[in-house]
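Visitor: model the structure of this input:
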Amino acid sequence: MSTFNPFKNGIPITVTEAMIEKIIRMKSYGQDIKVEITPKHIVLSGTTEVKKMMFKKNVAFRITLKPVSVEKRTILFELVEMEPIDRNFINQRIFNRPPFFEFEKRTIKMNVNAWSIVRKIPVGTIKSYELVEGALKMKLTL
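Guide: Below is the predicted model of the structure:
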């Protein structure tokens, strides 16, 4: 007799554009961020406050990220494009959000374990992930 296990292929978890926006807005000062998820990329756009000497100025930006690999419960994204200027300090301001995001060189690490929706599942690693219109869908192994 076989038993039906709906999670045989892993536990499905969805992270939406709004969830990512909320995390980036936490602790962000003067940032207006919009997240767009397409089947190929995650695109962040908005403005961030830049201080140069005694002046403050809002700079518009657009960042394109592409998922490249998975390590346990972390998804690594490659910074594909940054407009209008590619500056590390802007990337640092947007993605320096431990424990959710870490920025190092041209890679953004998204620790999905920091999301309460994933933390509720104490075991397993990311088995698969895909970008769909409006969301990042993944499956955790059991």
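Visitor: going forward, measure contacts between C-alpha atoms and count neighbours the same way
Guide: Will do.
Visitor: and the helices in this protein?
Guide: Residue ranges of the helices in the chain, as given by DSSP state H, are 17-25, 88-95, 116-119.
Visitor: now those as a markdown table including mean neighbour count?
Guide: Compiled in a markdown table, those are given as follows (neighbours: other Cα atoms under 10 Å):
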| stretch | mean neighbour count |
| --- | --- |
| helix 17-25 | 17 |
| helix 88-95 | 17 |
| helix 116-119 | 13 |
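Visitor: residues touching the residue lying closest to Trp115 once chain neighbours are set aside, list them.
Guide: Leaving aside its sequence neighbours, Trp115 sits nearest to Phe100 (Cα to Cα, 6 or more residues apart in numbering; 7.4 Å). Residues in contact with Phe100 (Cα atoms under 8 Å, 6 or more residues apart in numbering) are 23, 110-115.
Visitor: among these, which ones are buried?
Guide: Buried by 16 or more other Cα atoms under 10 Å: 23, 110-113, 115, out of the contacts of Phe100.
Visitor: tell me which residue lies nearest the centroid of the chain.
Guide: The structure's the chain has its C-alpha centroid closest to Met110; by Cα atoms, centre = their mean the separation is 5.2 Å.
Visitor: correct me if wrong: that residue contacts Glu104.
Guide: No: counting by Cα atoms under 8 Å, Met110 does not reach Glu104; the two are 11.5 Å apart.
Visitor: the strands in this protein, which residues?
Guide: Applying DSSP state E to the chain gives strands spanning 11-16, 32-37, 42-52, 55-71, 74-83, 101-104, 107-111, 126-132, 135-140.
Visitor: one more sequence to fold, the one below, so I can look at both together:
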Amino acid sequence: MSTFDLTTFFGKGIPIMLTAAMLEKIIKMQAQEHDIKVEITPGDIRIRGTIEVKKMMFKKKVSFRIIIRPVHVEKRTITFELTEMKPIDKNFINQKLFNRPPFFEYENRMIKMNLNAWSIVKKIPIGTIRSFEMVDGGMKMNLSL
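Guide: Got it, this is the predicted structure:
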């Protein structure tokens, strides 16, 4: 009788890919905004769009462009640093976009992305992020067993 070794089958972990389209869908759903585009490059994530801002009794659409870069990976959480916000860098816009539990938490220009909230990762109840790489169009990860 032979045994089945999961490490032989999965190599160094279970591969997971989060695409720009998946990230865009979550931001649109959570922020209730529909004019948002996400681009993932090997160095950063670029998010652009418009967001509605209310001031007193007036509403105004404000265009924005955000660049975030990964700085830390721990267990099943990836922390990104907000490195650029144009044309205006206002904390309330960042809060509105990224303070979206359970997917994202925003504090002091840092965005924590909890992978346990993503359905693609929920299916794998064990393991932590063993490796993480940003490529054109997505984030490649391996979850350890």
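Visitor: list the TM-score for the superposed pair.
Guide: The TM-score (TM-score structural alignment, normalised by the length of the first structure) is 0.94; 142 aligned residues with a Cα RMSD of 1.6 Å.
Visitor: quick one: map Phe9 of the second structure onto the first structure.
Guide: Aligned counterpart of Phe9 of the second structure in the first structure: Pro6 (TM-score structural alignment).
Visitor: neighbours around its match, how many?
Guide: Per other Cα atoms under 10 Å, the neighbour tally for Pro6 of the first structure reads 8.
Visitor: gap between it and Leu142 of the first structure?
Guide: Distance, Pro6 of the first structure to Leu142 of the first structure, using Cα to Cα, to the nearest Å: 12 Å.
Visitor: before we move on, the earlier item: please work out which of the strands of the first structure is packed deepest.
Guide: strand 107-111 (a mean of 21; mean count of other Cα atoms under 10 Å).
Visitor: so where is it in the second structure?
Guide: Going by TM-score structural alignment, strand 107-111 of the first structure sits over residues 110-114 in the second structure.
Visitor: next one: the equivalent of Pro42 of the second structure over in the first structure from Ala135 of the first structure, what distance?
Guide: Correspondence of Pro42 of the second structure to the first structure, assessed by TM-score structural alignment: Pro39. Counting by Cα to Cα, the separation of Pro39 of the first structure from Ala135 of the first structure is 9 Å.
Visitor: check Lys72 of the first structure too.
Guide: The gap separating Lys72 of the first structure from Ala135 of the first structure is 20 Å, by Cα to Cα.
Visitor: return the distance of stretch 20-40 of the second structure from the chain's centre.
Guide: 10 Å (Cα atoms, centre = their mean, to the nearest Å).
Visitor: which one is the counterpart of Phe80 of the second structure in the first structure nearest to, not counting chain neighbours?
Guide: Under the alignment (TM-score structural alignment), Phe80 of the second structure maps onto Phe77 of the first structure. In this structure, Phe77 of the first structure finds its nearest non-sequential neighbour in Pro67, 4.2 Å apart by Cα to Cα, 6+ apart.
Visitor: the first structure: which residue goes with Leu18 of the second structure?
Guide: By TM-score structural alignment, Leu18 of the second structure lines up with Val15.
Visitor: actually Leu97 of the second structure, sorry about that
Guide: By TM-score structural alignment, Leu97 of the second structure lines up with Ile94.
Visitor: which residues are in contact with that match?
Guide: Contacts of Ile94 of the first structure by Cα under 8 Å, 6+ apart are 24, 28.
Visitor: hang on, the earlier thing: isn't the residue nearest to Phe77 of the first structure up against Val80?
Guide: No: the pair Pro67 of the first structure / Val80 is not scored as a contact, 9.8 Å apart, by Cα under 8 Å.
Visitor: check the offset of stretch 42-51 of the first structure from the chain's centre.
Guide: In terms of Cα atoms, centre = their mean, the centre of stretch 42-51 of the first structure is set 14 Å apart from its chain centre.
Visitor: how big's the offset between it and the second structure?
Guide: Once fitted to the second structure, stretch 42-51 of the first structure is off its aligned match by 0.4 Å on average (mean Cα distance after the TM-score superposition for the first structure).
Visitor: show me the contact partners of that stretch.
Guide: By Cα under 8 Å, 6+ apart, the residues outside stretch 42-51 of the first structure that reach it are 29-37, 56-66, 90.
Visitor: hang on, the earlier thing: can you list the helices of the first structure in CSV and add distance to Lys51 of the first structure?
Guide: Listed next are the helices of the first structure as CSV, based on distance: least, Cα to Cα, whole Å:
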stretch, distance to Lys51 of the first structure
helix 17-25, 19
helix 88-95, 11
helix 116-119, 34
